[in-house]
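Undergrad: Need a 3D model of the following:
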Amino acid sequence: MMRYRSFSDVVEDVRNKKPIRMSIAAAHDLAVLEAVKEAAGLGIIEPILIGDEKQIKQMSGLMDFRVEDFKVIHTDTDEQASHTAAKLASEGKVQAIMKGLVNTTPFLKGILNKELSLRTGRIFSHLSAFEIPGTGQLLFMTDGGINIAPDYCQKKQIVLNALEFLDKVGIACPRTAILAANELVMETMPVTCEAGRLVAELKAEYSKPLLIEGPLPLDLAISKESLLHKGIESSLEGRADLLIVPTIEAGNIFGKAITYYAHGTMAGIVLGARVPLVLNSRSDSAKAKLASIALAVAAASNAAIPV
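TA: You can find the predicted model right below:
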């Protein structure tokens, strides 16, 4: 059973694997090219840079990035770049896709194109990973980035997306907490009822070992001291690997609190397509961008994608 302690662990893990091919949609962006350069230099990806070829080469020259060593595909628009990146994945020519200087909506539109074969029938969801000082392990959370108001069936798919990702990166029997404001199922608090149902169904249906509890407030999911203080027994032992938030607002606030108050680093990828998608914010640090690429590599390295 493996637990990543830090993003450095993820990078070192994937450096021992064969590099994957990754298409970068609208790669004409300095921050994106810097992350791609570092990942390529570490030998974890072979990038295909898609977008304004002239800008890509000019920007690469500023950072001494030899793009001549990799394939560059010129496109005139962001929509064309997104479609091309997705088409390469659909044809099995790349194993992951990264968003460059293109808005999320046109980027995902390219992925969802019905003419391509990247849909799995499952909802797209955002999975965050946090490196938090003093904790000694990476913490995962979903979905604080894409789905605004998922219904019960969608939320179940969001959980399954995350569980399957953790399995791909080698985290066996993930300790999963369905978060709410109370550990008791109460009809007056519908989120707790939903959490209880999710736990019951996933325990019965999930095909691999799984420790899952809910509803659980955050303190009981991540603090053994809180469990002892409240006299509550938990198979998670206050050491959750994966937190399932009830709403996008809860996930968004949680993620930014970790980043700004706890000085943590957040990486993230989008799950639900046939290949992992890297969607970083322009404000993300270089470390966060590299960590997101490494997480995608860890998942794609174990995915059955035809090449």
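
Undergrad: hey, let's count contacts and neighbours off CA atoms from now on
TA: Will do.

Undergrad: L62: neighbour count?
TA: If you count neighbours by other C-alpha atoms under 10 Å, L62 ends up with 9.

Undergrad: Distance check, it against I56.
TA: Noted for L62: a distance of 10 Å to I56, by C-alpha to C-alpha, to the nearest Å.

Undergrad: Let's see this one next, to set against the first:
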Amino acid sequence: MFRSLKEVIHAAGAGEPARVAVAQAADPEVLAAVAEARRLGLAEGVLCGEPAAVEAALREIGEDPAHYSIVPAADPAESAVRAVAAVNAGEADFLMKGLLPTATFLHPVLDKEKGLRTGRLISQISIFDWAEAEKLLLITDCAINIAPDLKQKKAILENALAVAHALGIEEPRVAPLAALEFVNPDMPETLDAAALAKMADRGELRGAVVDGPLALDNAVSPEAARHKGIGGPVAGRADIILTPDMKTGNVLHKALVHFAHFRCAAAVVGARVPLVMTSRSDSADAKLCSIALAGLLARRR
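TA: The predicted structure follows:
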């Protein structure tokens, strides 16, 4: 079981480097992360975009374009199509978003004929180094599904369980998050949390222990759970936080990064290969960790 992102990076670099297809790759910040991943043996870059612009961006960060495969594309939309085509042709193992809008990046991924659909919902998952607990903490969904219903939450959780299992967490403890730790009919997220816990009890969510609703303090702090008299197999020991909506996940992700300074990685899962969709405000280390995570997931799918 992986207990830190350092261990994830080490494992990602232990075999043959993965191949990452970067859509609209002429972004020095993204290319710097790809270049560092190449130096560490994590990934080789398949860079999609206007060749002169990609080569100029590589030289800007001191990289030799000869070390990379450059796939010509005239504009952002075509670069995303070319990146997906590289995966379909077996020339890349996962995708990374460069300098283009998220909707443009995802459009060819979700194409019914030539895309990377699996029939599953796609969702985002954040992986945090929780040094104090000496383990990884998974939070989902922080970036894709705005206000998921119960069916979508089940699908998001199934995606998260696949990631947790790939990270060696055999039976992750899942806390469906709410503001309260008891069911309140006026708060639909508490009803969804209780339903998910019952699904797990009945074997509909295999390879997990689910209990909720739980408030954040009761999910991650044994002391808080004891103080409030909350028992159960998850209270104070959650491995996966299932957020009630995207805004909650987004705020929680950014709070851990910017206030608590947790090291993090993130991926979008549910497609045929992992997707790296880092923000321009993400640190170089977060981009590198995300490449390592996606490479590891691609290898273990």
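
Undergrad: what TM-score do we get after superposing?
TA: Remark: TM-score between the superposed chains equals 0.95 [TM-score structural alignment, normalised by the length of the second structure]; 301 aligned residues with a C-alpha RMSD of 1.6 Å.

Undergrad: hey, where'd the helices end up in the stretch 201-301 of the second structure?
TA: For the stretch 201-301 of the second structure, the helices defined by DSSP state H, counting those that start in this stretch occupy 216-220, 222-227, 246-258, 284-300.

Undergrad: With mean neighbour count and distance to G45 of the second structure added, can I get those in TSV?
TA: Listed next are these as TSV, based on neighbours: other C-alpha atoms under 10 Å; distance: least, C-alpha to C-alpha, whole Å:
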stretch	mean neighbour count	distance to G45 of the second structure
helix 216-220	23	38
helix 222-227	15	43
helix 246-258	17	27
helix 284-300	23	11
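
Undergrad: Redo those helices as JSON lines? Include distance to K114 of the second structure.
TA: As requested, the helices of the stretch 201-301 of the second structure are exported to JSON lines (distance: least, C-alpha to C-alpha, whole Å):
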{"stretch": "helix 216-220", "distance to K114 of the second structure": "41"}
{"stretch": "helix 222-227", "distance to K114 of the second structure": "48"}
{"stretch": "helix 246-258", "distance to K114 of the second structure": "28"}
{"stretch": "helix 284-300", "distance to K114 of the second structure": "19"}
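
Undergrad: so which of those gets nearest R237 of the second structure?
TA: Nearest to R237 of the second structure, of all those, is helix 216-220, at 5.5 Å by C-alpha to C-alpha.

Undergrad: Could I get the contacting residues of the residue positioned nearest the centre of the second structure?
TA: The second structure has A267 as the residue nearest its centroid, 2.3 Å off, counting by C-alpha atoms, centre = their mean. Counting by C-alpha atoms under 8 Å, 6 or more residues apart in numbering, A267 of the second structure makes contact with Q124, I125, S126, P274, L275, V276, M277, S290, L293, A294.

Undergrad: Could I get the full set of strands for the second structure?
TA: 18-23, 43-49, 69-72, 94-97, 123-130, 135-140, 173-176, 209-210, 240-242, 264-269, 275-276 (DSSP state E).

Undergrad: What mean distance separates the longest one from the matching residues in the first structure?
TA: Looking back up the chat, that one is strand 123-130 of the second structure. Strand 123-130 of the second structure, aligned to the first structure and superposed, deviates on average by 1.8 Å (mean C-alpha distance after the TM-score superposition for the first structure).

Undergrad: Read off where stretch 162-177 of the first structure ends up in the second structure.
TA: Mapped onto the second structure with TM-score structural alignment as the criterion, stretch 162-177 of the first structure occupies residues 160-175.
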